[in-house]
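>>> below is the sequence, then the predicted model.
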Amino acid sequence: MNQKDLINQIGQIRSLMEKSSKFMSISGLSGVLIGSYALIGACIGYVLVYGFNSEFGYRDNYVNSAIIPKLLCVALAVLLISVGTSYYMARQKAQKSGQSVWNPTSKALFKAMAIPLITGGVFSLILLLKENYSMIASSMLIFYGLALSAASTFTFKELRWLGVLDIILGLLALCLPGYGLYFWAVGFGVLHIIYGLIVHQRYEK
């Protein structure tokens, strides 16, 4: 065995070790669908808050307590459909490769996401109860971005960039609360679609 063959074999072994330590069953197409759900939810939320005849632009008025239950229903529906789609497509992808969708790596991934997601959820709930509605969109983006960055250690490296961009958008939304809904739509919608297309192109074709 010459040196070139030895280097190739070491590279293959390293690649196999990396794949075995990462959760690769996340579907890129599920990212596209989740982003699409978020955009639909953002459009519904915009209509609920501003109506059909309003113009796009900076908003110095925020939602009131009367509209909150409707927005929560929309957000909950988007969340449940997104989680269901993500799990179903991950399970289908795992079955095709002869793996289990619930394994030590996926458990580690969800544990890494749990703390920032739970913290962000509680923080957003506190803002909701305090009627500080202008900060909810930004806080959701920031904590969600932190969760994605933490989870990227156990899956595709592209997830880290999605998390970083969501954090940046969340900070911008904090500075410009009148554009909160737009930042939310870009972070949870557009960026998810772009991420899903990149993952699908690089790893699933």
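Happy to help now that I have it.
>>> alpha carbons only for contacts and neighbour counts from here, please
Fine.
>>> next SSE after the longest helix seen in the chain?
Secondary structure of the chain read by DSSP state H shows that its longest helix is helix 68-96. Next helix or strand after helix 68-96 toward the C-terminus (DSSP states H and E): helix 104-129.
>>> A further structure is provided below for comparison with the first:
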Amino acid sequence: MTNQSPTEQSLETLQDIKRMMERSSRFISLSGLSGVSAGVCALIGAWIARGWLTPYVDSDGSAQGEYHEHPLLQRMIFLALGVLIAALASSTFFTWRKARRSKLPIWDHASKRLAANMAIPLAAGGFFVLGLLDHSGWSYVAPACLVFYGLALVNASKYTLTDIRYLGLLEIALGCVNMYFPHYGLRFWAAGFGALHIVYGLIMWWKYERS
């Protein structure tokens, strides 16, 4: 039995209360490996898309003709949906595994608030992207995705680990820069959804899960 001073006992009690409050108000089971897996899925999707787009773009990334009206557009949409499903499935698995190991629920009040606050900017971004496609704004789809996704992360950071806020700010910044280089959208998309996710995931794993 360890002998603790009253001060040490009080500090330990305060830490326990703080952990309990965080568990009730924040979704802390988000796994760093979820970010890594989502990033890998995005990079694979970008690699496939690059192969499809090569015959339709010049060396500087500008389009050869009106390929946004080509059947390629439909293939790209299905590819994007496939990447999204794969990223969500792998991220959910790693988050579920972390929650089970920590003996925490994966679907509680905190996770519901997290999902709701992410859904609002994502839904708005989805309609915005559909509007761009309808008005032949293909070149601005990637920056719009990055900006709205970043806004979703910043909006949801109040209900999970605060580190996700920095990822959201980086996504927004990357999307804003991409607005001035629209012909390089796929590269920015791969950097934002691929590379940034992997780096963020590794940092989160090292910071919270390594032990």
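It's in. As the structure is a computational prediction, the values presented were derived from the model and not from experiment.
>>> superposed, what's their TM-score?
The TM-score (TM-score structural alignment, normalised by the length of structure 1) is 0.91; 203 aligned residues with a C-alpha RMSD of 2.0 Å.
>>> buried stuff in the longest helix of structure 1?
Under the neighbour-count criterion of 16 or more other C-alpha atoms under 10 Å, helix 68-96 of structure 1 has 68, 71, 74-75, 78-79, 82, 85-87, 89-94 buried.
>>> average distance between it and structure 2?
Compared with structure 2 after the fit, helix 68-96 of structure 1 shows a mean deviation of 1.2 Å (mean C-alpha distance after the TM-score superposition for structure 1).
>>> start and end residues in structure 2 for that helix, please.
The aligned range for helix 68-96 of structure 1 in structure 2 is 73-101, by TM-score structural alignment.
>>> chain center to the longest helix of structure 1, what's the gap?
11 Å (C-alpha atoms, centre = their mean, to the nearest Å).
>>> check stretch 48-68 of structure 1 too.
The answer for stretch 48-68 of structure 1 is 24 Å, by C-alpha atoms, centre = their mean.
>>> rewinding a little: between the longest helix of structure 1 and helix 104-129, how big is the angle?
180 degrees (axes from the mean of the first three to the mean of the last three C-alpha atoms, to 10 degrees).
>>> which residues of structure 1 does stretch 174-194 of structure 2 align to?
Under TM-score structural alignment, the match for stretch 174-194 of structure 2 is residues 169-189.
>>> which residues does the matching stretch contact?
Stretch 169-189 of structure 1 is contacted from outside by 34-39, 42, 46, 57-62, 134-135, 137-142, 165-166, using C-alpha atoms under 8 Å, 6 or more residues apart in numbering.
>>> for it, buried residues please.
In stretch 169-189 of structure 1, counting by 16+ other C-alpha under 10 Å, buried: 169-171, 173-174, 176-189.
>>> and the end-to-end length of stretch 53-62 of structure 2?
Distance across stretch 53-62 of structure 2, first residue to last, is 11 Å (C-alpha to C-alpha, to the nearest Å).
>>> no no, stretch 61-72 of structure 2
Terminal-residue distance, stretch 61-72 of structure 2 (C-alpha to C-alpha): 16 Å.
>>> likewise stretch 20-38 of structure 2?
Start-to-end, stretch 20-38 of structure 2 (C-alpha to C-alpha) is 29 Å.
>>> try stretch 148-168 of structure 1
13 Å.
>>> what's the neighbour count on the alignment partner in structure 1 of Ile17 of structure 2?
Alignment note (TM-score structural alignment): Ile17 of structure 2 maps to Ile13 of structure 1. Ile13 of structure 1 has 12 neighbours, counted by other C-alpha atoms under 10 Å.
>>> distance of Ile13 of structure 1 relative to Ile142 of structure 1?
On the measure of C-alpha to C-alpha, Ile13 of structure 1 and Ile142 of structure 1 end up 37 Å apart.
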